[in-house]
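> Just to be clear, the model below is a prediction. Sequence and coordinates:
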Amino acid sequence: MNRRDALTGIIELLLQFHPEGIPILLGDVACPSGLEWLPLVEAARGNDDLGVRICKDPSVSQLLDQVGQADEIDRTLEEIGWDNVVEATRAVRAFSPRDWDMFVLHLSFVTDYSRLGDKSPLQAVADKCRVSPKTVSRRRQEIPEQIARLASMRFQQALHW
């Protein structure tokens, strides 16, 4: 996996599993580091609860795997530089405010289990933004990729951002 794809995954991890994902990306809240990534990695794995109690020793290998993933996240962020991620996020927000708003609305309201009145949340966001639901979904996917691409390129260093 290349560095940009890894960063996109890290951004998605923050957005989907951290309660302050957007403020972290904007630099308003400190980025997790080290073992602070473990709850996010665990949440991303999902719940493997089978509905029955099984007596077993805690899995040391699973814990070591999670710590290894947290180390890999830190290593990727050190390579790219968290400041580059924050600046790329701010640039996307500044240069594409309409797309940014669609992205934030999608993150805020579109879930698998909610409805806004008689519409799906996706349709409600699309109506508010006066675009199709497909466009809202596409923007939701594109923004993290765009942030990762810009941060990986370190564009702000070239522009003296």
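Ah, there it is. Numbers count the residues shown, from 1 in each chain.

> okay, CA-based contacts and neighbour counts for the rest of this
Noted.

> Confirm for me that residue 8 is in contact with residue 150.
No: assessed by Cα atoms under 8 Å, residue 8 is found out of contact with residue 150, at 11.0 Å.

> what's the distance between residue 128 and residue 105?
9 Å (Cα to Cα, to the nearest Å).

> How about residue 23?
Counting by Cα to Cα, the gap from residue 23 to residue 105 is 14 Å.

> How about residue 124?
For residue 124, the distance to residue 105 - Cα to Cα - is 10 Å.

> ok, back up a step: so between residue 128 and residue 105, which is more surrounded?
residue 105 (20 against 11; other Cα atoms under 10 Å).

> Tell me who's in contact with that one.
Residue 105 makes contact with residue 125 under the criterion Cα atoms under 8 Å, 6 or more residues apart in numbering.

> can I assume it sits in a strand?
No: counting by DSSP: H, G, I helix; E, B strand; the rest coil, residue 105 is not found in a strand; it is helix.

> Next up, identify which helix or strand residue 123 is on.
helix 121-129 (DSSP states H and E).

> again, but for residue 141
Assigned by DSSP H and E, residue 141 falls in helix 133-153.

> Other residues contacting that helix?
3-5, 7-8, 11-12, 80, 84-85, 87-89, 92, 99-100, 102-103, 106-107, 122-123, 125-126.

> Could you measure from residue 73 over to residue 141?
For residue 73, the distance to residue 141 equals 20 Å [Cα to Cα].

> out of those two, which sits in the more crowded spot?
Set residue 73 next to residue 141 and count neighbours by other Cα under 10 Å: residue 73 wins out with 20 against 14.

> Give the helix, strand or coil label for that one.
Residue 73 ends up helix, using three-state DSSP.

> so it makes contact with residue 11?
No: assessed by Cα under 8 Å, residue 73 is found out of contact with residue 11, at 10.4 Å.

> can you give me the helices for this protein?
Taking DSSP state H to define them, one finds helices in the chain at 3-17, 21-25, 38-45, 60-80, 82-95, 97-109, 121-129, 133-153, 155-159.

> take a look at this one as well, against the first:
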Amino acid sequence: MKKTTNTSLDRRRALALLGGGAAAISFLGLAGCGGSDDAPQPELIKPEPEPEPASPPTQKEPVESTAGDSASSMGDAEAPASSDPSASDGTGTMPRVDEGSAKARQLAYVHDAATVSTSEQPRYAEGQQCANCALYQGGSAEWGGCPLFSGQQVKRTGWCNAYAPRGG
């Protein structure tokens, strides 16, 4: 600790002896680094303006089809997601949920609620189906939208484990 005190005193003495001259020397030393006016100046590079953002591409509804799908062989632009060729809703607006898809399996979705086993799906109660679920957006139509399967339709008689009874 005694050594620290001596060092502090040595620094104080040095500053006292130099006084304000130490600051002046530093400033004058930097002033001499400016160079002359005829010395080459670095070229400033201006950033290029950013290009206008392109509008996002429009996305068509997802289409899943197989080589044997009758809708594909007839040359239709859009086929239902289900492998059942009779699953067309007549409007061609949205494909139907495929029970074998990862999302459908995750939610235990089936097209026919009568096939749900209460031992495998304890949340299921008799009478529950998409038609009386708060999430079903099909009204009285046989197939309708559901926010859980965006861009796809679920069957009115279907069920999944996210079933929520429609209120009042």
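Cool, got the structure. Here the structure is a predicted model, which is why all the values come from computation and not from measurement.

> What's the TM-score once they're superposed?
Put the two chains on top of each other and the TM-score (TM-score structural alignment, normalised by the length of structure 1) is 0.20; 56 aligned residues with a Cα RMSD of 5.3 Å.

> ok, back up a step: give me the buried stretch members for the helix holding residue 141 of structure 1, please.
If you call a residue buried by 16 or more other Cα atoms under 10 Å, then helix 133-153 of structure 1 has these buried ones: 133, 136-137, 139-140, 143-152.

> Closest one of these to residue 159 of structure 1?
residue 150 (11.9 Å; Cα to Cα).

> Tell me how far the closest one lies from residue 63 of structure 1.
Separation of residue 150 of structure 1 from residue 63 of structure 1 (Cα to Cα) stands at 33 Å.

> And for residue 145 of structure 2, the neighbour number?
24.

> distance of it from residue 153 of structure 2?
For residue 145 of structure 2, the distance to residue 153 of structure 2 - Cα to Cα - is 5 Å.

> Over to residue 17 of structure 2?
Distance from residue 17 of structure 2 to residue 153 of structure 2, by Cα to Cα: 88 Å.

> and if you look at residue 8 of structure 2?
The separation that residue 8 of structure 2 has from residue 153 of structure 2, given Cα to Cα, amounts to 81 Å.

> what about the two, which has more around it?
residue 153 (26 against 10).

> Do I have it right that that one meets residue 104?
No: with contact defined as Cα under 8 Å, residue 153 of structure 2 does not reach residue 104; the gap is 11.6 Å.

> still on that earlier bit, just the angle for the helix holding residue 141 of structure 1 relative to helix 60-80, thanks.
Between helix 133-153 of structure 1 and helix 60-80, the angle comes out at 70 degrees (axes from the mean of the first three to the mean of the last three Cα atoms, to 10 degrees).

> Grab the longest helix from structure 2 for me.
From DSSP H, the single longest helix across structure 2 is helix 2-18.

> can you list contacts of that helix?
residue 22.

> okay but residue 40 of structure 1 is in contact with residue 15, surely?
No: with contact defined as Cα under 8 Å, residue 40 of structure 1 does not count as touching residue 15 (10.1 Å).

> residue contacts, residue 155 of structure 1?
Residue 155 of structure 1 sits in contact with residue 88, where contact means Cα under 8 Å, 6+ apart.

> how close does it get to residue 40 of structure 1?
28 Å.

> Derive a ChimeraX selection command for the buried subset of the contacts of helix 133-153 of structure 1.
Per 16+ other Cα under 10 Å, the buried members of the contacts of helix 133-153 of structure 1 correspond to this ChimeraX selection:
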select :4,7,8,11,12,80,84,85,87,88,89,92,99,100,102,103,106,122,123,125,126
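
> between the helix holding residue 123 of structure 1 and helix 97-109, how big is the angle?
Using the same axes, to 10 degrees, helix 121-129 of structure 1 lies at 150 degrees relative to helix 97-109.

> Which strands and helices lie in contact with helix 121-129 of structure 1?
helix 97-109, helix 133-153 (3 or more Cα pairs under 8 Å, 6 or more residues apart in numbering; DSSP states H and E).

> quick one: residue 22 of structure 1 and residue 63 of structure 1, what's the gap?
28 Å.

> So the two - more neighbours on which side?
Set side by side, residue 22 of structure 1 and residue 63 show more neighbours around residue 22, with 17 against 13, by other Cα under 10 Å.

> Now do the contacts for the nearest residue in space to that one that is not next to it in sequence.
Once flanking residues are discounted, residue 22 of structure 1 sits nearest to residue 15: 6.6 Å by Cα to Cα, 6 or more residues apart in numbering. Counting by Cα under 8 Å, 6+ apart, residue 15 of structure 1 touches 21-22, 107.
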